[in-house]
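Asks: Please find the sequence and the predicted model below.
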Amino acid sequence: MAKVKITLKHSVAHRIPAQRKIVKELGLGRINSSVVKPDNAAIRGAIFKISHLVEIEEVND
């Protein structure tokens, strides 16, 4: 199964609470923190809502 690496590139300070919640639920804390998640519809939907804050790259197993 494919995976995606999500890196937080912009601060979530002064963002709407829904965006802050998504960032926290993905496991991102500080700027430049990264997580590897499975590439599925739920994760892609979350990434879409905060795409202006993160950088995404695909990771091969």
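Replies: Happy to help now that I have it. Residues are numbered from 1 along each chain as shown.
Asks: When you work out contacts or count neighbours from here on, use the C-alpha atoms and nothing else.
Replies: Fine.
Asks: all helices in the chain, in order from the N-terminus.
Replies: 17-26, 41-49 (DSSP state H).
Asks: List the buried residues for stretch 13-20?
Replies: Arg20 (16 or more other C-alpha atoms under 10 Å).
Asks: Which residues does that stretch contact?
Replies: Contacts to stretch 13-20, defined as C-alpha atoms under 8 Å, 6 or more residues apart in numbering, come from residues Val12, Lys49, Ile50.
Asks: Got another one to weigh against that:
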Amino acid sequence: MSNMKITLVRGLVNSNAKQRATVQTLGLRKIGQSVIREDTPANRGLANAVRHLVTVEEAD
């Protein structure tokens, strides 16, 4: 499977509790922090739920 790199690019100040929990589930804490996750439908769905807060790129 391929991997994807997810980077938090916006803060969580005005986000609701569900969005904060989603970002925490992805393993992100600070603006600019990146994580590498497998490109699965579950991880794609998490990233899609907070697409206005993160950027997603392909990673090797």
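Replies: Alright, I've got the coordinates. Just so we're clear, the structure is a prediction, and the values are computed from it rather than from any experiment.
Asks: about what we covered before: need the helices of the first structure in a markdown table with distance to Glu58 of the first structure, can you?
Replies: Formatted as a markdown table, the helices of the first structure follow (distance: least, C-alpha to C-alpha, whole Å):
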| stretch | distance to Glu58 of the first structure |
| --- | --- |
| helix 17-26 | 16 |
| helix 41-49 | 12 |
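Asks: re the thing from before, ok, and the most crowded of the contacts of stretch 13-20 of the first structure?
Replies: Among the contacts of stretch 13-20 of the first structure, the one with the most neighbours (other C-alpha atoms under 10 Å) is Val12, at 19 neighbours.
Asks: and the spatially closest residue to Asp39 of the second structure that is not a sequence neighbour, what is it in contact with?
Replies: Distance criterion C-alpha to C-alpha, 6 or more residues apart in numbering; nearest residue to Asp39 of the second structure, sequence neighbours excluded, is Asn3 at 5.0 Å. Going by C-alpha under 8 Å, 6+ apart, Asn3 of the second structure touches Ile36, Arg37, Glu38, Asp39, Glu58, Ala59, Asp60.
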